[in-house]
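Trainee: Structure here, sequence nowhere to be found:
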């Protein structure tokens, strides 16, 4: 279908977002057309502001609008524990839990040979620097439970082992409210091997 050039460019722009196909992109573009101009301008400004005003924390790699993020600046955090995650959205998910009181390190990706991403392409060197400089006693590897996340966790744990810092991995298994019959074999295997006494 042929759209006027401005709508066509907007559809193409929406399609660059993850999970947005041609139909959803067209629906969003036509929704923008129906919005008030002030709302469209605020939306466009929000997009530009995200790119211009946010950067990565010089200590942990989390997104921030200052040189050091609010978590690294918080003197009440337990500085003996660092939780290693793949993305900033993982930090936000952990913070919603309100139980973890340590620091974070954001890798900004995971090792993925299929995509040409090696250890040197993610935020591992600064993690090693932090481990030398800070009084870290435990490193929690909270990478995703997929091939890339597991590979990244294994790689980091091998690097850390000679340093002598306790390295742990988040437990994996059945989600609360999940049914056994719908769980795959890998999930069940992780749940069995990670069982705890009650």
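Mentor: Yep, that arrived. Computed from a predicted model, the values in this text were never measured in an experiment.
Trainee: only C-alpha atoms for contact and neighbour calcs from this point on.
Mentor: Noted.
Trainee: OK, contacts around the residue nearest to residue 137 when sequence neighbours are not counted?
Mentor: Closest residue in space to residue 137, ignoring its immediate chain neighbours: residue 80 at 5.1 Å, by CA to CA, 6 or more residues apart in numbering. Residues near residue 80 by CA atoms under 8 Å, 6 or more residues apart in numbering: 102, 134-138.
Trainee: where's the helix or strand hosting residue 80 relative to the chain centroid, distance-wise?
Mentor: For residue 80, the host element (DSSP states H and E) is strand 78-85. Centroid separation for strand 78-85 versus its chain: 15 Å, with CA atoms, centre = their mean, to the nearest Å.
Trainee: picking up where we left off before, for residue 155, see how far away the residue nearest to residue 137 is.
Mentor: According to CA to CA, to the nearest Å, residue 80 and residue 155 sit 21 Å apart.
Trainee: and if you look at residue 69?
Mentor: 26 Å.
Trainee: Equivalent analysis for residue 52, please.
Mentor: On the measure of CA to CA, residue 52 and residue 155 end up 33 Å apart.
Trainee: now swap in residue 190 and tell me
Mentor: From residue 190 to residue 155 the distance is 20 Å (CA to CA).
Trainee: Against that first model, consider the following:
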């Protein structure tokens, strides 16, 4: 039977919960922290605790924030005519990095997936609809170009049109099956610039 240290195994299992971290990567990280990076362990633990205690969701756009209303929603420099809907906070960061979009956001924190029990109520659609009555002219649907992302975009487009607003979809410079946070800035910038209206 292989020799194991329970505390190390617990650390490995905790690290495996992170996206993209498999068992071997988690074990390498655990040993690196324990062998050479002991001071970093305290910093990491403190940062995790601080984030857990202070970060929640913006009451307006649902993005991650350390204040009731996030800095993007409070900014007077954003274009009040544009609202961009994305699936995750990482997607907001990816779009902001392009420097080509200056409107507001709404973060769904996922996408419609009936097979997984994720319906409109799980995505805060009531809060999204409340935003639609705040003077926007165009709603850019920037959900991922996956089957679930496309279904979510079509569902949201119907809601947007019911409120008398223009619904557009980011252009497909983004690869099908890809996720926005992994797309390079040039492709994402081009996709945003070439967005198109969603037709009935």
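Mentor: On my side now, so go ahead. Bear in mind the structure is a predicted one, so any value in this text is a computation, not a measurement.
Trainee: where does the TM-score land?
Mentor: The TM-score (TM-score structural alignment, normalised by the length of the first structure) is 0.84; 178 aligned residues with a CA RMSD of 2.0 Å.
Trainee: which ones are touching residue 168 of the second structure?
Mentor: By CA under 8 Å, 6+ apart, the contact set of residue 168 of the second structure is 138-141, 157, 195-198.
Trainee: Just flag the most distant two among those.
Mentor: Spatial extent of the contacts of residue 168 of the second structure (CA to CA) is set by the pair 157 and 195 at 13.7 Å.
Trainee: With neighbour numbers in mind, choose between the two.
Mentor: residue 157 (24 against 17; other CA atoms under 10 Å).
Trainee: And that one, what's its match in the first structure?
Mentor: Structural correspondence for residue 157 of the second structure with respect to the first structure (TM-score structural alignment): residue 157.
Trainee: Nearest spatial neighbour of that match, chain-adjacent residues omitted?
Mentor: In space, residue 157 of the first structure is closest to residue 167, 6.5 Å off (CA to CA, 6+ apart).
Trainee: Find the centremost residue of the first structure, please.
Mentor: Against the mean C-alpha coordinate of the first structure, by CA atoms, centre = their mean, the closest residue is residue 87 at 1.9 Å.
Trainee: What's the match for that one in the second structure?
Mentor: Using TM-score structural alignment, residue 87 of the first structure lines up with residue 88 in the second structure.
Trainee: Does its match touch residue 107 like I think?
Mentor: Yes: using CA atoms under 8 Å, residue 88 of the second structure is in contact with residue 107, at 5.7 Å.
Trainee: where do the contact lists of these two overlap?
Mentor: With CA under 8 Å, 6+ apart as the test, residue 88 of the second structure and residue 107 both reach residue 63.
Trainee: where along the second structure do the strands fall?
Mentor: 56-57, 64-65, 82-86, 104-107, 138-141, 166-169, 196-197 (DSSP state E).
Trainee: Pick the most buried one from those.
Mentor: strand 138-141 (a mean of 26; mean count of other CA atoms under 10 Å).
Trainee: So which residues make contact with that one?
Mentor: So strand 138-141 of the second structure is in contact with 81-86, 153, 156-157, 160, 165-170, 195, going by CA under 8 Å, 6+ apart.
Trainee: same deal with stretch 67-79 of the second structure?
Mentor: Contacts of stretch 67-79 of the second structure (CA under 8 Å, 6+ apart): 55-61, 63-65, 102-105.
Trainee: same thing with stretch 52-65 of the second structure?
Mentor: Residues contacting stretch 52-65 of the second structure (CA under 8 Å, 6+ apart): 66-71, 73, 88-89, 105-109, 127-128, 131.
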